[in-house]
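[1] After the sequence you'll find the predicted model.
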Amino acid sequence: MSLNYQIFPDRGLVVITYIGRAEIEETGRVFAQFAQHPDAAPGQKHLIDLSQVTEVEQDFPRLMALQARKAGELGLPIMPSMLVYFCPTPIARRMAEMVYKSWDGVGGPALAMIEDEAEALALVGCAETRIAELKRRVAED
């Protein structure tokens, strides 16, 4: 699996991209790195791009443990205001639903599962209609 994130501090936005098999251990490791990044800040909106996910690790108890850890020791200082899951495929939708359920009772941010890329971007406050366009525009600024 490939998992990466880009922080756009001027927009109050983090774009997280999953490619291939989504694994819980790597998610935890990358989130821990993100939590230590100097541009990570509380209240940022997170756009999670699941459009390239091909498989999802199905271990709900481990996922729940990770969510509790993210909301607790790692996440409190950088808790996002919103998590928007861009999930245009059936596999991506299943992953988003699983993660969505794992936030139940954790007291985390507002959540949304969106199948349309432009709508997902609009929800996090972007005028761009494609994630690639957002990344290109921010790089040019």
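    It's in. From a predicted model like this one, the values you see are computed outputs, not experimental measurements. Residues are numbered from 1 along each chain as shown.

[2] contacts, neighbours, all on C-alpha from now
    Noted.

[3] Would you map the strands across the protein?
    Assigned by DSSP state E, the strands in the chain fall at 2-8, 13-22, 45-56, 82-86, 110-114.

[4] okay, now the one to match up with it:
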Amino acid sequence: MSDTLTAFAEYASHPEFRPGQKQLVDLTELTGWDEDYVQLMQAQAQKAEAFTGQNAQTLIVYLAPTLVGQKLARIALRSWEPFPAVVPMVQESEQPALSILGIPHDSISQLLSRTA
């Protein structure tokens, strides 16, 4: 969770960050997590503050093909319930996740190779 908090702080302070940017949270490689619910809620609170500014609506797609990823994604989904400006979804495979976000690629590796 500390890595998540650090990465999000860097993202939120980036000059190109804007509320309302679509989010892809790739949980594909997740093998476990420390189940520190206090830190998880702290991370979600920081994200909520950033995502709900300027009357923006933020779409978040959690890519969760594994059981552990799906468990964490379900917890995250519940944490967004009080925030109607955040629209979270869970997908089990890359192509539908990217499609929902309006990204015309079939895989994350294809997306990254085309933008690099």
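    Thanks, I have the structure now. Every value quoted in this text rests on a predicted model; they were computed, and no experiment measured them.

[5] returning to what we had before: tell me the most buried of the strands of the first structure?
    Sort the strands of the first structure by mean neighbour count, taking mean count of other CA atoms under 10 Å, and strand 82-86 sits at the top with a mean of 23.

[6] hang on, the earlier thing: could you dump the strands of the first structure into JSON lines with distance to residue 120 of the first structure added?
    Below are the strands of the first structure laid out as JSON lines (distance: least, CA to CA, whole Å):
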{"stretch": "strand 2-8", "distance to residue 120 of the first structure": "16"}
{"stretch": "strand 13-22", "distance to residue 120 of the first structure": "11"}
{"stretch": "strand 45-56", "distance to residue 120 of the first structure": "8"}
{"stretch": "strand 82-86", "distance to residue 120 of the first structure": "6"}
{"stretch": "strand 110-114", "distance to residue 120 of the first structure": "6"}
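
[7] Which one of the ones you listed lies nearest to residue 140 of the first structure?
    Closest approach to residue 140 of the first structure among those is made by strand 2-8 (12.5 Å; CA to CA).

[8] Could you list every helix and strand that the closest one packs against?
    Helices and strands touching strand 2-8 of the first structure, as assessed by 3 or more CA pairs under 8 Å, 6 or more residues apart in numbering; DSSP states H and E, comprise strand 13-22, helix 24-36.

[9] okay if I get these as CSV plus distance to residue 115 of the first structure?
    Formatted as CSV, these follow (distance: least, CA to CA, whole Å):
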stretch, distance to residue 115 of the first structure
strand 13-22, 15
helix 24-36, 22
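
[10] Could you check the helix ranked longest in the second structure and say which residues are buried?
    Counting residues, the longest helix found in the second structure (DSSP state H) is helix 37-51. By 16 or more other CA atoms under 10 Å, the buried positions in helix 37-51 of the second structure come out as 40, 43, 44, 47, 48, 50, 51.
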